[in-house]
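S.K.: Build me a structure from this.
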Amino acid sequence: MEGDFIKINEWLLPLSWLYGLGVRLRNFCFDVGLLKSHSFDIPVISVGNITVGGTGKTPHVEYLVSLLRKHASVAVLSRGYKRKSHGFIIADSSATARLIGDEPMQMKKKFGDITVAVDKDRVNGIRRLTDGKTVKDIDVVLLDDAFQHRYVKPGINILLVDYHRLIIYDKLLPAGRLREPLNGKNRADIVIVTKCPKDLKPMEFRVITKAMNLFPYQHLYFTTLVYDNLCPVFCGKERPLSSITPDINVLLLTGIASPKQLAVDLEPYTKHIHKLTFSDHHRFTSADVDLINNTYASLPHPKLIVTTEKDTTRLLETEGLSEDVRHNMYALPVKIAFMENQEKFNENIIGYVRKNSRNSILAKTKDDNKSRNSHNSGNRPRTISFRNH
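M.R.: Purely as a prediction, here's the structure:
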């Protein structure tokens, strides 16, 4: 059920109150203009959350990339969390997870035709991407994990909320996992409840919609996780997820913020799931490699290792994994699927980019439509209306 992964440390609530005081002061400074938010003359779409831990940002950004890349020149700008570099960097063929971070590296490997850049200073990053010199003809910038980065004022602000950790039931850090008070959701143009069960009932949609208490200008959507075939990390062939049978022992190797959902989703295939869990963005040490090798060797046959695409970017740069481990390690790619109103979401995103883009095919389509309809005022191109930013 919704909120079932939430755990509140009641004894830390006084510290949460102090933390909340600081966050409210910061937000007030932005609201009244003491701290400045920067707007840009190019479509900017931000995807983020107000909780610590994974809400599915990367697969949602990848969905936007897949939606827009056929029509526009797309750039993804990330902070590059825990990378061993500084400043603005554009990923090229020599990029590594150590240089740009694991999530940007994952997207660069998956979408080689887009621009992936990292910069802790998102304002500087967008300026570099759109100056016409660093990169040519960027049409839209997708900001990964930037909901709290209020120095940028995006054209569309997308807030992700984990179904299992609904923000309406959570508390501020450190008692809970909220990064800012609940009213921070009011800055969102689009709210997506992620990781929903595939059998979510219509009544549950209505209950969550009412509980989220959004404003009329905000659009609410629900998505669920969808898994592709298991992909070999080092060698071998793809295999369907259904090839995991009840007799197979699975070593679930993760270094992500919220691995619990993945374990739950694997349980219908086998109950023999052995978890080896590391912290989010964890860099595997020689001691970790020994632990992985020894743990896998101790499991009875038949067996295999399942990990995430995000972890794969770091594991590929890790030395010392045994041949047995390397030959039996598979990544489980994850995508998102809308449970309702997918076409409406797509139209909103494409419509925003079409309305504001300077160079893309979408902008050309808009101009062509204007030309064709210049003598027919009753047949104007459709655009969307978000609140005035």
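S.K.: C-alpha only now, for contacts and for neighbours.
M.R.: Will do.
S.K.: Ala257 is in contact with Asp311, correct?
M.R.: No - applying Cα atoms under 8 Å, one finds Asp311 not in contact with Ala257, separated by 11.2 Å.
S.K.: And those two? Which one has more around it.
M.R.: Between Asp311 and Ala257, counted using other Cα atoms under 10 Å, Asp311 has the larger neighbour count: 23 against 17.
S.K.: Can you report how many residues lie near the closest residue to that one other than its chain neighbours?
M.R.: Distance criterion Cα to Cα, 6 or more residues apart in numbering; nearest residue to Asp311, sequence neighbours excluded, is Gly255 at 6.2 Å. The number of residues packed near Gly255 is 21, by other Cα under 10 Å.
S.K.: How far away from the center of its chain is stretch 199-210?
M.R.: Taking the mean of its C-alpha atoms, stretch 199-210 sits 23 Å from the chain's own mean (Cα atoms, centre = their mean, to the nearest Å).
S.K.: Helices along the stretch 1-150 of the chain, start to end?
M.R.: For the stretch 1-150 of the chain, helices defined by DSSP state H, counting those that start in this stretch occupy the ranges 13-32, 57-68, 97-100, 102-110, 122-129.
S.K.: And the contacts of the shortest one?
M.R.: To tie it back to what came earlier, the one meant is helix 97-100. With contacts defined as Cα atoms under 8 Å, 6 or more residues apart in numbering, helix 97-100 is touched by 80, 82-85, 89, 91, 103-105, 117-118, 313-314.
S.K.: Please give the structure of this sequence too, so both can be compared:
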Amino acid sequence: MSPLLTFVLLPLAWLYAGVAAVRNWLYDTGLLAATGAAVPLINVGNLRVGGTGKTPHVAWVVELLRNLGQQPAILSRGYGRGTKGFRLARPTDTAATIGDEPWQHFHEFGGAVPVAVDEDRRHGLAELAALQLPISAVVLDDAYQHRRVQPTLNILLTEQARPFWHDYVLPAGRLRESRRGARRADVVIVTKCPPQWPETAQHAAAEQVRRYARPDVLVLFSSYIYGRPVPVSGALTYSLPTSGSEVLVLTGIAQPEPLLAYLREAGYRVVRHMSYADHHAFTSAELAEAAAVLQPGQVVLTTQKDAARLREPHLRTAVASLPLFYVPIRVSFLADGAERLHALLMPLLTPQPVA
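M.R.: I've put the predicted structure just below:
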């Protein structure tokens, strides 16, 4: 957005921020009630609309909990789904019925982690409890502004290239509430950092975080590690692309730039980028367009999140006819960030019996 347009939209942003501030004040003073749960609630959210890396960070927290002997569940809104209300993910579900991010989590953990969706997280927690599943912790995906629920630990994400302290409230910027919303965070993770980001830059970023968050907030830094491409169809019918391969990149996410930068650094030759809006529902016609421009030896690369939507049943034939792969990612913390987050989580968890 241009600086001039940002300036023009600032009065609307102040109005939006004022409404959000009144709502937050009602919860902060107890005039509106927030409820917890019988198990620890670990929220992973942000101040900004889209693109901060919630999905891989939720997966990282879930994997950590499992490694600690916990039995976590994931509760999400299920953005973009065609259903309403509470829904527990089943093998027959798709991105259309539970949302692309919940479906990705369900697929990634092989159904071993309960994944539920509900627009009303408080209702979703009650429904999960009523199922009497062996759950020892719930990871809330993107519930930072869902004040009806009181997390045990609030993890706030902000992207290194677009940090919240340089942004404005909607519609002048991309923030859902003012920068002061960071005061509710117990942990702030600056995401998508260069793996070798200098300590001086980290220190400067932490100082900016603490201008708005609590002085004692834990500030951590994470980056992405990209894996070898994986066929979206599940069957390896085309040769795996390697460094030097010519690729068409197909994305429907908020921030595709980190993937594009990685591919170029890794030696892939990006010949075209077909970019769509976040949570885009792909069509057979769009996949046919990608197939039409592919040259012999070229392949299509997409993200793990997009792969969830590309596995919709009505796209099965189109996907099977394409050399289509997704690039998996996982979170890696800089310095001792993983150990520090581990240490913060441990006192909140109930020891589990040894199997």
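S.K.: my read: the residue nearest to Asp311 of the first structure touches Ser279, true?
M.R.: Yes - here Gly255 of the first structure reaches Ser279: they are 5.1 Å apart, a contact under Cα under 8 Å.
S.K.: Could you find the residue nearest the spatial middle of the second structure?
M.R.: Lys54 (2.2 Å; Cα atoms, centre = their mean).
S.K.: looking at the alignment, what does that one pair up with in the first structure?
M.R.: Matched by TM-score structural alignment, Lys54 of the second structure corresponds to Lys57 in the first structure.
S.K.: Isn't its match up against Gly48?
M.R.: Yes - counting by Cα under 8 Å, Gly48 is a contact partner of Lys57 of the first structure at 6.4 Å.
S.K.: okay, and the common contacts of the two?
M.R.: Counting by Cα under 8 Å, 6+ apart, the residues touching both Lys57 of the first structure and Gly48 are Asp144, Asp145, Leu160.
S.K.: Tell me which of those residues fall in strands.
M.R.: Counting by DSSP state E, those place Asp144, Leu160 in strands.
S.K.: What subset of the shared contacts of Lys57 and Gly48 of the first structure is buried?
M.R.: With burial judged by 16 or more other Cα atoms under 10 Å, the buried subset of those is Asp144, Asp145, Leu160.
S.K.: quick check: longest strand of the first structure.
M.R.: Per DSSP E, the first structure has its longest strand at strand 219-227.
S.K.: so how much does that strand differ from the second structure once superposed?
M.R.: Mean deviation of strand 219-227 of the first structure relative to the second structure after superposition (mean Cα distance after the TM-score superposition for the first structure): 0.4 Å.
S.K.: Check which helices and strands that strand is in contact with.
M.R.: The contact analysis (3 or more Cα pairs under 8 Å, 6 or more residues apart in numbering; DSSP states H and E) places strand 219-227 of the first structure against strand 190-194, strand 334-338.
S.K.: and the ones you listed as CSV, adding distance to Tyr169 of the first structure and mean neighbour count?
M.R.: Formatted as CSV, those follow (distance: least, Cα to Cα, whole Å; neighbours: other Cα atoms under 10 Å):
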stretch, distance to Tyr169 of the first structure, mean neighbour count
strand 190-194, 14, 23
strand 334-338, 23, 18
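S.K.: Could I get the ones you listed in CSV, plus columns for distance to Ile168 of the first structure?
M.R.: Shown next, in CSV, are those (distance: least, Cα to Cα, whole Å):
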stretch, distance to Ile168 of the first structure
strand 190-194, 12
strand 334-338, 22
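S.K.: doesn't Arg282 of the second structure fall inside a helix?
M.R.: Actually, residue 282 of the second structure is Phe. It isn't Arg. No - read with DSSP: H, G, I helix; E, B strand; the rest coil, Phe282 of the second structure is coil and lies in no helix.
S.K.: mind checking how far the equivalent of it over in the first structure is from Lys303 of the first structure?
M.R.: Matched by TM-score structural alignment, Phe282 of the second structure corresponds to Phe284 in the first structure. Phe284 of the first structure is 22 Å from Lys303 of the first structure, where distance means Cα to Cα, to the nearest Å.
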